[in-house]
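A.B. asks: got a predicted structure plus its sequence, pasted below:
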Amino acid sequence: MVEHRSMDGWVQVEDYLSATLVHGGAGMDAVVESIDAAGMPRIEVAPTAGKLLMLLARIQGARRVLEIGTLAGYSTIWLARGLPGDGHVTTCEFLPLHADVARKNIDAAGFGAMVEIRVGAALETLPALAGGEPYDLVFIDADKGNNLEYLKWAIKLTRPGSVIVLDNVIWEGTILDPGGDPDAGAIRDALEFMGASESLDATAIQTAGSKGWDGFAIAVVR
């Protein structure tokens, strides 16, 4: 896995933006603390990215959201914050420990009735969602090796006009020359699929901050 590195200036700017614009609240700080307490990896989205997900849900007018990769529920809560009272988030998490931590955090944030956590390999749990009401927004932030398959499922489970967000698409720039990094190669494959797909209209944004040099791709389903 690539090592993500941050420059002091990047983190200072991110901290300033978070304090000035994000206003996540003590509840979001508690989620981060739960990650550390459980010995989980600190791979949750940055606060600025979390609020972006919330705003995207609102801009989209989303009522149903699918998330692939729950971790401790940090991004899940941000997504739920962007939905109306009758909204619903389905989130897929591979590890039971992570799902347990996420459930406690989501319940504490007041979104327990709105969020369903599906535990297990996402490629095994996603097929059970087929045939249901389509999702308005999909956020993919899980194991990078399966990004392409997750994207294909996202298209199957959405509708024209739905939004798909794929996190971690720059990977410290290794997408230009993946070499022996299978994650970088898988990310590149996913980006090329997005660019060539007749079902998607996509772009990507580079970011620099506490999570290093990275970014996300965003697409609208045609």
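C.D. replies: Yep, it's here. Just so it is clear, the model here is predicted, and its values are computed rather than measured.

A.B. asks: going forward, measure contacts between C-alpha atoms and count neighbours the same way
C.D. replies: OK.

A.B. asks: list the contacts for residue 147?
C.D. replies: Contacts for residue 147 (C-alpha atoms under 8 Å, 6 or more residues apart in numbering) come out as 140, 186-187, 190.

A.B. asks: gap between it and residue 15?
C.D. replies: 29 Å (C-alpha to C-alpha, to the nearest Å).

A.B. asks: and the strands in this structure?
C.D. replies: In the chain, the segments counted as strands under DSSP state E are 64-68, 88-93, 115-119, 135-140, 158-167, 200-209, 212-221.

A.B. asks: can I get those strands in TSV including distance to residue 36 and mean neighbour count?
C.D. replies: Below are the strands of the chain laid out as TSV (distance: least, C-alpha to C-alpha, whole Å; neighbours: other C-alpha atoms under 10 Å):
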stretch	distance to residue 36	mean neighbour count
strand 64-68	21	25
strand 88-93	18	23
strand 115-119	21	19
strand 135-140	22	26
strand 158-167	22	22
strand 200-209	20	17
strand 212-221	19	20
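
A.B. asks: for those strands, give me CSV that also has distance to residue 179.
C.D. replies: Listed next are the strands of the chain as CSV, based on distance: least, C-alpha to C-alpha, whole Å:
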stretch, distance to residue 179
strand 64-68, 26
strand 88-93, 29
strand 115-119, 33
strand 135-140, 24
strand 158-167, 21
strand 200-209, 21
strand 212-221, 18
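
A.B. asks: what sits against residue 138?
C.D. replies: So residue 138 contacts 65-68, 154, 162-165 (C-alpha under 8 Å, 6+ apart).

A.B. asks: ok, so of the residues you listed, who is nearest residue 104?
C.D. replies: residue 67 (17.3 Å; C-alpha to C-alpha).

A.B. asks: any idea how far that closest one is from residue 213?
C.D. replies: 23 Å.

A.B. asks: try this one next to it:
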Amino acid sequence: MSTETWSAVDAWFAERLRPRDELLAGAVAAGAALPQIQVSDLQGGFLAVLARAIGARRILEIGTLFGFSTIVLARALPEDGHLTSLEASAEHARVARGNLELAGLADRVEVRLGRALDSLDRLADEQVEPYDLVFVDADKRHNPQYWAWALRLTRPGGVVVVDNVVRDGRVLDAASTDPDVVGTRELTDAVARAVSDGKVVATVLQTVGSKGWDGFLVATLS
């Protein structure tokens, strides 16, 4: 199968299940100068369905980019819900905040600027209420640390989703020195230990589509 076929299948389903959304299209246009590494429409739909299915009221997102997944997840929240998104790039945060304002979601989303590990440390110091859903889509080399923080900040029964864990199959390469592959393999080992200890139930969903061959790690806390 070619990537063209994967993309065509994505488009066929998205046309029917995820009709064109002008606000999301505008967010993509506003972020055109930034890396186009946001989730696809269908992947965003998966996140939204998951958030609604667990009745998420509080969401933590690690990695904002220009706010595509942020908007999708924030829309899945109830009126009294709140989403905190962590972004290291001032330019990314600026564009994302503009997109959230246009989407009418600025009142329920806080974009925190700064290194994610520092922001997570501050959230812990603030003794924030535990999160229902954590979506990790940032620099992959730090995924093991993000996972450790997610375990600490997520409520029992809550869900953690980590994007880009398959990496075109490169995750199988134990000899890789690519920091993203190394980080993903270390993340998987950490999740495996949590599974063995009975702390979480976890799985990985491989995905193919307009974003190529990749996958989500999904875990729920015991």
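C.D. replies: Ah, there it is. All values derive from a computational prediction rather than experimental measurement.

A.B. asks: how much space is there between residue 115 of the first structure and residue 154 of the first structure?
C.D. replies: Taking C-alpha to C-alpha, one finds residue 115 of the first structure at 18 Å from residue 154 of the first structure.

A.B. asks: actually, residue 145 of the first structure.
C.D. replies: 16 Å.

A.B. asks: now residue 10 of the first structure
C.D. replies: Relative to residue 154 of the first structure, residue 10 of the first structure is positioned 32 Å away (C-alpha to C-alpha).

A.B. asks: what's residue 68 of the first structure aligned with over in the second structure?
C.D. replies: Aligned by TM-score structural alignment, residue 68 of the first structure pairs with residue 62 of the second structure.

A.B. asks: hmm, that match is touching residue 70, no?
C.D. replies: No. Counting by C-alpha atoms under 8 Å, residue 62 of the second structure does not reach residue 70; the two are 9.9 Å apart.

A.B. asks: shared neighbours, the two?
C.D. replies: Common neighbours of residue 62 of the second structure and residue 70 are listed as residue 85 (criterion: C-alpha under 8 Å, 6+ apart).

A.B. asks: contacts for the helix ranked longest in the second structure next, please.
C.D. replies: Identified as the longest helix of the second structure according to DSSP state H is helix 179-196. Residues from elsewhere that reach helix 179-196 of the second structure (C-alpha under 8 Å, 6+ apart): 139-144, 147, 165, 167, 170-171, 173, 176, 200-202.

A.B. asks: for stretch 123-130 of the second structure, same thing?
C.D. replies: 58, 153-155.

A.B. asks: so which bits of that stretch are buried?
C.D. replies: residue 130 (16 or more other C-alpha atoms under 10 Å).

A.B. asks: again with stretch 91-110 of the second structure
C.D. replies: Buried residues in stretch 91-110 of the second structure (16+ other C-alpha under 10 Å): 92-100, 103, 105-106, 108-110.

A.B. asks: whereabouts in the first structure does that stretch align?
C.D. replies: Taking TM-score structural alignment, stretch 91-110 of the second structure hits residues 97-116 over in the first structure.

A.B. asks: could you do stretch 157-167 of the second structure as well?
C.D. replies: Going by TM-score structural alignment: stretch 157-167 of the second structure matches residues 161-171.

A.B. asks: just checking, which of the contacts of helix 179-196 of the second structure belong to helices?
C.D. replies: Counting by DSSP H, the contacts of helix 179-196 of the second structure contribute 143-144, 147 to helices.

A.B. asks: and which of the contacts of stretch 123-130 of the second structure is nearest to residue 206 of the second structure?
C.D. replies: The shortest gap between residue 206 of the second structure and any of the contacts of stretch 123-130 of the second structure belongs to residue 154, at 23.9 Å (C-alpha to C-alpha).

A.B. asks: which residues does residue 84 of the second structure contact?
C.D. replies: 59-61, 109-112.

A.B. asks: ok, which pair from those residues is furthest apart?
C.D. replies: Going by C-alpha to C-alpha, the pair spanning these furthest: 59 and 112, at 13.4 Å.

A.B. asks: how deep is the aligned partner of residue 21 of the second structure in the first structure tucked in, by neighbour count?
C.D. replies: Aligned by TM-score structural alignment, residue 21 of the second structure pairs with residue 25 of the first structure. A count of nearby residues for residue 25 of the first structure, using other C-alpha atoms under 10 Å, gives 9.

A.B. asks: the one 3 residues further on too?
C.D. replies: With neighbours defined by other C-alpha under 10 Å, the count for residue 28 of the first structure comes to 20.

A.B. asks: name the nearest residue to it, sequence neighbours excluded.
C.D. replies: residue 74 (7.0 Å; C-alpha to C-alpha, 6 or more residues apart in numbering).
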